[in-house]
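Asker: structure for this input, please:
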Amino acid sequence: MTASRPVAIVTGSATGVGAATALLLAQRGWNVAVNYSKSETEARATQAACEAAGAETVLVRGSVAEDADCRAIVQAAVGRWERVDALVNNAGVSVFGAAAGWDALDVEAFQRIYAVNTIGSFQMVRAAVEHLKAARGCVVNVSSIAGSLGIGSSVPYIASKGALNSMTLHLARTLAPEIRVNAVCPGLITSPWFIKGIGQEGAEKLAANYEKIAPLARPSSPEDVAEAIVWLVTGAKTTTGELLLLDSGMHLGGRAPQIAGTPGTK
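Answerer: Below you'll find the model as predicted:
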């Protein structure tokens, strides 16, 4: 057993950003607890990739919306390696419904989305906090520009990520100096998540529009977001309470207008 390797728990790490983060941490010398709630086949593929990169892993099924599952996820890591150095709260859900589609935004939608995106992140921190303190470790919450700019797939999702951002700031103050707490706030990500929500054609149109508007003219890949998460875990030793925007500059309000006679125009 490689007991000297640091240990990370990555929730929702079967696919997308979670899978990319688990693999990158494995490649950087970490052991990883891979978590999933439904996608077992994909989670096992993530586990295999991490082990091929030299990591030890533990695979844990559980929904972060359930406090008992959160405690079991943490215990699986502690039982295997007797430590937790980093917690990446990546598990998230949404419902795709524009503001006009009020019928899709009932109380059950709010409760389900908050249960995973906001309450689940808190429950994971609470379950892991003593181990993180012992390791002088860190938490990275995977939020969204939805919580900063008020744009996104639906009102419940936007509200849940805004709450997650506020909670990140509170926990950064409360858990210092032993634990650093930060969040990444991606914009559009090229992952199957949007395709499942709005279909292939809708996702392609969304990406094309994003590329036209965003100053850097590109969405993020899961690997782009994973790189930022891993930097916050391994390299940002004096960073806490940061809401790191990964939106290709969308928060700037779009590209600057091109005026004839200015540099870069004709």
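
Asker: contacts, neighbours, all on C-alpha from now
Answerer: Noted.

Asker: residue boundaries of the helices in the stretch 1-150 of the chain?
Answerer: Taking DSSP state H, counting those that start in this stretch, the helices of the stretch 1-150 of the chain run over residues 16-27, 40-52, 67-81, 107-114, 120-135, 146-149.

Asker: can you list the residue ranges for strands in the stretch 151-266 of the chain?
Answerer: Taking DSSP state E, counting those that start in this stretch, the strands of the stretch 151-266 of the chain run over residues 180-186, 243-246.

Asker: pretty sure residue 226 sits against residue 21.
Answerer: Yes - using Cα atoms under 8 Å, residue 226 is in contact with residue 21, at 4.6 Å.

Asker: so which of the helices of the stretch 1-150 of the chain gets nearest residue 200?
Answerer: The closest of the helices of the stretch 1-150 of the chain to residue 200 is helix 16-27. By Cα to Cα, the value is 16.3 Å.

Asker: got the end-to-end distance for stretch 48-62?
Answerer: End-to-end span of stretch 48-62 (Cα to Cα, to the nearest Å): 19 Å.

Asker: let me redo that: stretch 210-220
Answerer: 11 Å.

Asker: now swap in stretch 225-241 and tell me
Answerer: Termini of stretch 225-241 sit 18 Å apart (Cα to Cα).

Asker: name the surrounding residues that touch that stretch.
Answerer: 17-18, 20-21, 24-25, 86, 138-140, 168-173, 180-184, 186, 246 (Cα atoms under 8 Å, 6 or more residues apart in numbering).

Asker: give me the buried subset of the residues you listed.
Answerer: 17-18, 20-21, 24-25, 86, 138-140, 168-169, 171-172, 180-184, 186, 246 (16 or more other Cα atoms under 10 Å).

Asker: quick one: closest of the strands of the stretch 151-266 of the chain to residue 129.
Answerer: That would be, of the strands of the stretch 151-266 of the chain and by Cα to Cα, strand 180-186, which comes in at 11.2 Å.

Asker: how far off centre is that closest one?
Answerer: Taking Cα atoms, centre = their mean, to the nearest Å, one finds strand 180-186 lying 8 Å from the centre of the chain it belongs to.

Asker: can you pull out the helices in the stretch 151-266 of the chain?
Answerer: 155-175, 192-213, 222-234.

Asker: relative to residue 112, which of these is closest?
Answerer: Closest to residue 112 of these is helix 155-175 (Cα to Cα; 9.2 Å).

Asker: show me what the closest one is packed against.
Answerer: Counting contacts by 3 or more Cα pairs under 8 Å, 6 or more residues apart in numbering; DSSP states H and E, helix 155-175 is packed against helix 107-114, helix 146-149, strand 180-186.

Asker: now the other sequence, so there's something to compare against:
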Amino acid sequence: MITGVFVGGTSGIGRAMAQAFARHTNGNAHIVIIGRNKIAAAELIASFPKADTNAIHEFIPCDVSLITNVHNTTSELARRLQRIDYLVLSSGILIFAGRNETSEGLDDKMALSYYSRWTFIHDLIPLMQKSERGAKVNLLTYDHILDKINLLEQKFAKEEPNMSFNHAFPGFVRSPMLTPSTWYWKIPYYLVYPIFSFISVTPEVSGDIHFAALLESPPGFHSYNPKGKLMQYKPAEEETVEIVWEHTLELTERLHEH
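Answerer: Presented below is the predicted three-dimensional model:
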């Protein structure tokens, strides 16, 4: 049975992509939602099409801002799943403030948007290698982490030529990320939001766009714009890729050991 894992899938675009996947498979899939909000996950799973008796729709709680938690979750998935065909990573926060450290000493924005995503992919590669259709990975992200995301996917795509690694830039989306608590400009939130609403799309629209792009993506590394169209990408120097890769590997393994 086809298997899809959605990290950060309890809200926003990740939730919408999980719903698109459930519709695409008519619910006849093993769908794993990973996040912190159990109630939201239960509501999401209840919205999936009714499936046959072999389908499994489940929630695994995990605060992915802590890399130790990510390692624990990937270990659990390795024990329980036979393979992974689709991996969607959408966890993140849109905050324009300065550094805010997690208990592991990482900036929370970097932990959520980069280190946790790298760890999920790295740890789950063995399960994705078992996909008979060629596993597909999708990372939804924003400009503040764009370069590092591209570097990690460039490296993964080189090492796993049968898999598809996709970086989706969603653009302006009316997701739960956009709340007054994330607004740090001097312009009042209530004045900015109506303008933002006019130029943005709903998570459902964005989710459908990027799930369709994910379905059609061939093996290799690809970058997609908010409309789901391929963007040009100039590969980074191999030396740069290796420096970032080794740093990330060392840091995430050190946290795993502790």
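
Asker: picking up where we left off before, would you list the helices and strands packed on helix 155-175 of the first structure in TSV and tack on distance to residue 121 of the first structure?
Answerer: Below are those laid out as TSV (distance: least, Cα to Cα, whole Å):
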stretch	distance to residue 121 of the first structure
helix 107-114	10
helix 146-149	15
strand 180-186	11
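
Asker: now for these, which one comes closest to residue 6 of the first structure?
Answerer: The closest of those to residue 6 of the first structure is strand 180-186. By Cα to Cα, the value is 15.6 Å.

Asker: okay, the closest one sits on what stretch of the second structure?
Answerer: Matched against the second structure by TM-score structural alignment, strand 180-186 of the first structure falls on residues 164-170.

Asker: so which residues make contact with the matching stretch?
Answerer: Residues from elsewhere that reach stretch 164-170 of the second structure (Cα under 8 Å, 6+ apart): 134-142, 149-150, 153, 156-157, 206, 210, 214, 217-228.

Asker: so who does residue 135 of the second structure touch?
Answerer: 84, 85, 86, 87, 128, 129, 162, 163, 164.

Asker: oops, could you answer that again for residue 117 of the second structure instead?
Answerer: Contacts here follow Cα under 8 Å, 6+ apart; on that basis residue 117 of the second structure touches 89, 139.

Asker: to which residue of the first structure is it aligned?
Answerer: Aligned counterpart of residue 117 of the second structure in the first structure: residue 121 (TM-score structural alignment).

Asker: indicate which one of the strands of the stretch 151-266 of the first structure is closest to residue 52 of the first structure.
Answerer: Of these, nearest to residue 52 of the first structure by Cα to Cα is strand 180-186, at 27.1 Å.

Asker: what is the orientation angle of that closest one with helix 120-135?
Answerer: 140 degrees (axes from the mean of the first three to the mean of the last three Cα atoms, to 10 degrees).

Asker: how far apart are strand 180-186 of the first structure and its match in the second structure?
Answerer: With mean Cα distance after the TM-score superposition for the first structure, strand 180-186 of the first structure departs from the second structure by a mean of 0.7 Å once superposed.

Asker: and the residue positioned nearest the centre of the second structure, how far from residue 35 of the second structure?
Answerer: Note on the second structure: the residue nearest the mean C-alpha position is residue 89, at 1.0 Å, using Cα atoms, centre = their mean. Distance, residue 89 of the second structure to residue 35 of the second structure, by Cα to Cα: 11 Å.

Asker: residues shared between the contacts of these two?
Answerer: 7, 8.

Asker: hang on, the earlier thing: and the residue nearest to the centre of the second structure, what is it in contact with?
Answerer: The neighbourhood of residue 89 of the second structure, defined by Cα under 8 Å, 6+ apart, consists of 6, 7, 8, 14, 117, 137, 138, 139, 140.

Asker: thought the last one was touching residue 87?
Answerer: Yep, that's residue 140 of the second structure we're talking about. No - Residue 140 of the second structure is beyond contact range of residue 87, at 11.2 Å (criterion: Cα under 8 Å).

Asker: now whatever residue of the first structure lines up with residue 156 of the second structure: closest residue in space, sequence neighbours ignored.
Answerer: Alignment note (TM-score structural alignment): residue 156 of the second structure maps to residue 171 of the first structure. Spatial nearest neighbour of residue 171 of the first structure, excluding adjacent residues (Cα to Cα, 6 or more residues apart in numbering): residue 181 at 6.5 Å.

Asker: pull the longest helix from the second structure.
Answerer: Longest helix in the second structure, counting residues (DSSP state H): helix 238-257.

Asker: which residues touch that helix?
Answerer: 67, 68, 71, 104, 115, 118, 119, 148, 151, 152, 155.

Asker: now, of those, which are buried?
Answerer: 67, 68, 71, 115, 118, 119, 148, 151, 152, 155.

Asker: which of the residues you listed lies closest to residue 177 of the second structure?
Answerer: Nearest to residue 177 of the second structure among those, with distances taken as Cα to Cα, is residue 115, at 19.3 Å.

Asker: quick check: the closest one touching residue 67?
Answerer: Yes - using Cα under 8 Å, residue 115 of the second structure is in contact with residue 67, at 7.3 Å.

Asker: can you give me the offset of stretch 162-170 of the first structure from its chain's centre?
Answerer: 13 Å.

Asker: same check on stretch 87-102 of the second structure?
Answerer: On Cα atoms, centre = their mean, the centre of stretch 87-102 of the second structure falls 12 Å from that of its chain.

Asker: same check, this time on stretch 28-36 of the first structure
Answerer: 14 Å.

Asker: and for that stretch, what's in contact with it?
Answerer: Stretch 28-36 of the first structure is contacted from outside by 5-14, 22, 25-26, 43, 46-47, 50, 54-63, 73, 76-77, using Cα under 8 Å, 6+ apart.

Asker: just the buried members of these?
Answerer: By 16+ other Cα under 10 Å, these give 5-14, 22, 25-26, 43, 46-47, 50, 55-63, 73, 76-77 as buried.
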